[in-house]
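J.: Provided below are the primary sequence and the corresponding predicted coordinates.
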Amino acid sequence: MFENVGHVLYHVLIILFPILFYYQFLNKGALVLTKKINYRFLFIMLVMVICTMSFPIEVTEGSNYDQKLIPVILSFLYGGLVTGAIVVVSMLYYLYIIGDSNIMVMVINYFILSAILLIFRNRYSSLSLNKKVSIVSFLFLLITSTRAIRLFYLNEEKEIFLNVLVSIITWISLVTAIMIIENLNMQMQLQHELQRSEKLKVVSELAASVAHEVRNPMTSTRGFLQLMSQDDNLNGSQKRYIDISIEELDRAQSIIQDYLSLAKPNKLGMDRINVSKELEQVVQLMSTYTTLNNTSIRHEIEDELYIKANKDEMKQVLINLIKNGIEAIDKDGTVTVKASSRRGMVLIEVMDDGVGMTPQQVERLGTPFYSTKDKGTGIGLTISFQIIELLQGKIEVTSEVGKGSIFTIKLPMETSENS
């Protein structure tokens, strides 16, 4: 074994190099678990598993070492069910081609491993890095223990030490791969947030310098149009044109006010508010709007959920998200509003069964000037993101084309002791 240290390091390189190559040349964003197949990541995992199996290290006579377990685990945890299944089937088929004598044992073992990974993967993405490493390490310890027990019952005690040594090297490689993926994901997310902050800064400066100057002549123009509309000499068409002009000026005023709100976020008026009560009022307010749009709204709101926020701004966020959900539905759809508490956080979910969005559209949400609506500016959602960030919270969006979207607001819960 010790004579093959160079070959062992080569296998470590087989695991780590494809991951770095993927992030450097193939990846277009943070590696996030979705229902759709990430074909670039799948390709990298297949290359990884084939390379490590094609060049095994002979530990003892008739006993080879490779790290095919690592791409299998990574495929399920970061690629999803389909990606993991493809990698496992490809690996087993490759074993069959090269004539592995333990093919049936491998099928059973990896079937059990796949089932365990499927149980973990749903919660995996929401865990911290330390918890992710701990769970994967525990799973790997379980696999190593079963191997050692099998060798013990086969009276191959001499190979137990080598099995443990090989497993330690594989575990180090696996943990290193996970830490690289997580850290690169974090860097990409931070880079995305930095770019978004720079855009917000530019828009804020633009709003602060232009909005006031534009609003003053618009106010004067609106006033003169109102005076003109009162002239009895105007015919019906002329009055209608003036009314349309006033409506468009009002719409422009509303957009400018949004820009001013973006330029000067309100950090004052932060109180301990019952968001359950505010949410129920907003749902009741928006029920009229749902009727006009041939949709319905239902809610499941837990009582006595408190946060520290500006009441008016929080209402603005809730109205904006619910209104967007209603407008995303063509007809006969439902917007569902849920509110609950979990681990010291208040979770508010706004779900619709509307047209949905592509991953690219979801990625651009909250960016100034971007909107999925024909007449939208995107400023309303940008302000909503900014308000929630000001409250030390965040808005998470999941969506699928043709099935709808879910906007989840996560905010720190305010207890009576902290008020």
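T.: That came through, no problem.

J.: going forward, measure contacts between C-alpha atoms and count neighbours the same way
T.: Fine.

J.: quick check: longest helix in this structure by residues?
T.: Under DSSP state H, the helix in the chain containing the largest number of residues is helix 157-229.

J.: packing partners for that helix?
T.: Other helices and strands packing on helix 157-229, by 3 or more CA pairs under 8 Å, 6 or more residues apart in numbering; DSSP states H and E, are helix 5-21, helix 69-74, helix 129-153, helix 236-263.

J.: try it again at 7 Å.
T.: Applying 3 or more CA pairs under 7 Å, 6 or more residues apart in numbering; DSSP states H and E, one finds that helix 157-229 makes contact with helix 129-153, helix 236-263.

J.: next SSE downstream of the last one?
T.: From helix 236-263 onward toward the C-terminus, using DSSP states H and E, the following helix or strand is strand 271-274.

J.: burial of the nearest residue to residue 412 once chain neighbours are set aside, as a residue count?
T.: Counting by CA to CA, 6 or more residues apart in numbering, residue 412 lies nearest to residue 345, which is 4.6 Å off, once chain neighbours are set aside. The number of residues packed near residue 345 is 18, by other CA atoms under 10 Å.

J.: just checking, residue 345 touches residue 410?
T.: Yes - counting by CA atoms under 7 Å, residue 345 does reach residue 410; the two are 6.4 Å apart.

J.: this is the other structure I want to compare:
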Amino acid sequence: MSIIKDFLLQLTFMVVPIFIYYTFITERVKTDKNRNLIMTILWGISILFCMSFPVSYGQNARLELRIIPLLFGTLYGGFWPGIFLSALIIIIRLCSGFSIGFYNTVLVLIFSLPVILYFQKSFANSKKDKRVKVAVSLAFYYCMFGLLFFGILRDFSAEYIKVQLIHLIFAVVVTWVFTLLIENIREIHQLRLEMQNSEKLRVISELTSVFAHEIRNPMQVTRGFLQLLNEPVSPDKKNEYIQLSIEELDRANEIINDFLSFGKPSINHFEKIEVGFQLQRVANIIQGYAKNHKVDVKTDVRDNCWIYANPQKLNQSLINILKNAIESMPDGGSVWITCTSTKDGYIKIIIKDQGIGMTKEQIDRLGSPFYSLKESGTGLGMMVSFQIVRLFKGKIYVNSEKDKGTEFIILLPEMT
């Protein structure tokens, strides 16, 4: 039982450096040089404990797996870690005095280390299966030299050969198991890094699409007003169109600023706003775009509907929904915007169109990234609208019937 416990202790001295390195070091230490240094120190500590607590079995028979930390430190670390770990083995062995064991250790290292270093570069550039074969072969080579030199320094006896064969088998098997373990961990770690990079690219792609979508809205509205200015209009209407165009360009500038500061903590500037006024303003903004699509925008809003929100974000959300409502009517029609207060403390905004409508499955997917009923749509505008309503601690419901239109119901907490 004591032999099993000592052997498990030897295995623990192998597992702990691997666990520490791949759990705490690889993610926190950025440079390869520093990672290599830490890994060398960990394998050095492993060698120290392996040689300090060997497995004792039979008469003068000892089993310690110092070959494995030396092998892994050299193959994964390179030349200098191999030299350092070899020197450490010699120093620890020297502490026991000049003996046959010391001379055997030195001779084995002299003949084995150059071979390990020779195969280190090919090992580093090889794939998983070949790495396992190289590591196992080198462990076998090292142990065979140990068996040979120890037999030369001592008499070859049946007991000696038995002890050395047990040592060789254990060393080779444990090397095979731990090489597989390290390679699987490295493979998983590499896959995780690739997934993280893929996620970063996906986020960048989404942000680019959102940015293009949100900038396109005020630009299209401004273009609509500029087209209206080409037609004969009264001076008052002309001034109104110019003012609304300037406001939309300002909104585009605010969106650009939001994206530029995306990496910084988001600070939402909420204020007391009158929903009826904002709805009327949004209706005026979208009017030019609606006329180009032969759509009438009709409003029925109550005064004194106050909420605590960000007016720019509220307008952004409403414009996205109105724009979708207008585009859902290719042959023209009407959009109704109403605003009332409810008995349960909400301001209810209803946007209703006469468009193509949606099925229940389409409604359920509404607000998901990259889901859109339009051929060139990204679905991000609706996603942003849903997020903004949730930001205001509101609720949004959609009622729709195919070929009969859609009704958006937005509930926002009323200021008390």
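T.: Ah, there it is. Worth saying up front: this structure is predicted, and the values here are computed from it rather than measured.

J.: give me the TM-score for these two chains.
T.: Superposed pair, TM-score by TM-score structural alignment, normalised by the length of structure 2: 0.47. Supporting alignment: 224 aligned residues with a CA RMSD of 3.5 Å.

J.: the helices and strands packed on helix 157-229 of structure 1 into TSV, with extra columns for mean neighbour count?
T.: Supplementary listing: those in TSV, determined by neighbours: other CA atoms under 10 Å:
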stretch	mean neighbour count
helix 129-153	15
helix 236-263	16
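
J.: in a markdown table, list these along with distance to residue 273 of structure 1.
T.: Below are these laid out as a markdown table (distance: least, CA to CA, whole Å):
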| stretch | distance to residue 273 of structure 1 |
| --- | --- |
| helix 129-153 | 33 |
| helix 236-263 | 21 |
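
J.: one step back: any idea how far the residue nearest to residue 412 of structure 1 lies from residue 409 of structure 1?
T.: Relative to residue 409 of structure 1, residue 345 of structure 1 is positioned 10 Å away (CA to CA, to the nearest Å).

J.: just give me the longest helix of structure 2.
T.: Structure 2, longest helix under DSSP H: helix 158-229.

J.: which strands or helices does it pack on?
T.: Helix 158-229 of structure 2 packs on helix 128-153, helix 235-260, helix 275-292, going by 3+ CA pairs under 7 Å, 6+ apart.

J.: how big is the angle separating it from helix 235-260?
T.: Angle, helix 158-229 of structure 2 to helix 235-260, by axes from the mean of the first three to the mean of the last three CA atoms, to 10 degrees: 170 degrees.

J.: return the distance of helix 158-229 of structure 2 from the chain's centre.
T.: The gap between where helix 158-229 of structure 2 is centred and where its chain is centred comes out at 8 Å by CA atoms, centre = their mean, to the nearest Å.

J.: show me the contacts for residue 229 of structure 1.
T.: Residues near residue 229 of structure 1 by CA atoms under 7 Å, 6 or more residues apart in numbering: 239, 242.

J.: sorry, back to before: could I get the helices and strands packed on helix 158-229 of structure 2 as JSON lines with mean neighbour count?
T.: Shown next, in JSON lines, are these (neighbours: other CA under 10 Å):
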{"stretch": "helix 128-153", "mean neighbour count": "18"}
{"stretch": "helix 235-260", "mean neighbour count": "15"}
{"stretch": "helix 275-292", "mean neighbour count": "20"}
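
J.: redo these as a markdown table? Include distance to residue 336 of structure 2.
T.: Output for those, formatted as a markdown table (distance: least, CA to CA, whole Å):
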| stretch | distance to residue 336 of structure 2 |
| --- | --- |
| helix 128-153 | 65 |
| helix 235-260 | 21 |
| helix 275-292 | 10 |
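
J.: just give me the neighbour total for the nearest residue to residue 128 of structure 2 once chain neighbours are set aside.
T.: Nearest residue to residue 128 of structure 2, sequence neighbours excluded (CA to CA, 6+ apart): residue 183, at 6.3 Å. Residues within reach of residue 183 of structure 2, counting by other CA under 10 Å, total 16.

J.: ok, residue 183 of structure 2 touching residue 131?
T.: No - with contact defined as CA under 7 Å, residue 183 of structure 2 does not reach residue 131; the gap is 8.4 Å.

J.: for the helix or strand in which residue 297 of structure 2 is found, which positions count as buried?
T.: Assigned by DSSP H and E, residue 297 of structure 2 belongs to strand 295-301. Of the residues in strand 295-301 of structure 2, 295-299, 301 count as buried by neighbour count, 16 or more other CA atoms under 10 Å.

J.: go ahead and name everything in contact with it.
T.: For strand 295-301 of structure 2, the external contacting residues (CA under 7 Å, 6+ apart) are 276, 283, 287, 290, 326, 332-340.

J.: rerun at 8 Å
T.: The contact list for strand 295-301 of structure 2 (CA atoms under 8 Å, 6 or more residues apart in numbering) reads 276, 279-280, 283, 287, 290, 326, 329, 332-340.

J.: how close does the residue lying closest to residue 238 of structure 2 once chain neighbours are set aside sit to residue 306 of structure 2?
T.: Among residues not flanking residue 238 of structure 2 along the chain, residue 229 sits closest, at 6.5 Å (CA to CA, 6+ apart). Residue 229 of structure 2 sits at a distance of 34 Å from residue 306 of structure 2 (criterion: CA to CA).

J.: those two: who's more crowded?
T.: Neighbour comparison, residue 229 of structure 2 and residue 306: the larger count goes to residue 306, with 20 against 16 (by other CA under 10 Å).

J.: so what's the residue count around the closest residue to residue 261 of structure 1 other than its chain neighbours?
T.: Nearest non-adjacent residue to residue 261 of structure 1, counting by CA to CA, 6+ apart: residue 383, 7.4 Å away. Residue 383 of structure 1 is flanked by 25 other residues according to other CA under 10 Å.

J.: apart from its chain neighbours, what residue comes closest to residue 347 of structure 1?
T.: Nearest residue to residue 347 of structure 1, sequence neighbours excluded (CA to CA, 6+ apart): residue 410, at 4.9 Å.

J.: helix or strand: which one has that neighbour?
T.: Residue 410 of structure 1 is part of strand 404-412, with elements assigned from DSSP H and E.

J.: can you give me the strands in the stretch 251-400 of structure 2?
T.: 271-274, 295-301, 306-309, 333-341, 346-353, 395-401 (DSSP state E, counting those that start in this stretch).

J.: tell me the most buried of the ones you listed?
T.: Among the strands of the stretch 251-400 of structure 2, the stretch with the highest mean neighbour count (mean count of other CA atoms under 10 Å) is strand 346-353, at a mean of 22.

J.: who's in contact with that strand?
T.: Taking CA under 8 Å, 6+ apart as the rule, strand 346-353 of structure 2 contacts 305-307, 321-322, 325-326, 329, 333-342, 405-414.

J.: sorry, back to before: nearest to residue 9 of structure 1, of the helices and strands packed on helix 157-229 of structure 1?
T.: Of all those, helix 129-153 sits nearest to residue 9 of structure 1, with 19.8 Å by CA to CA.

J.: nice, that's everything, thank you.
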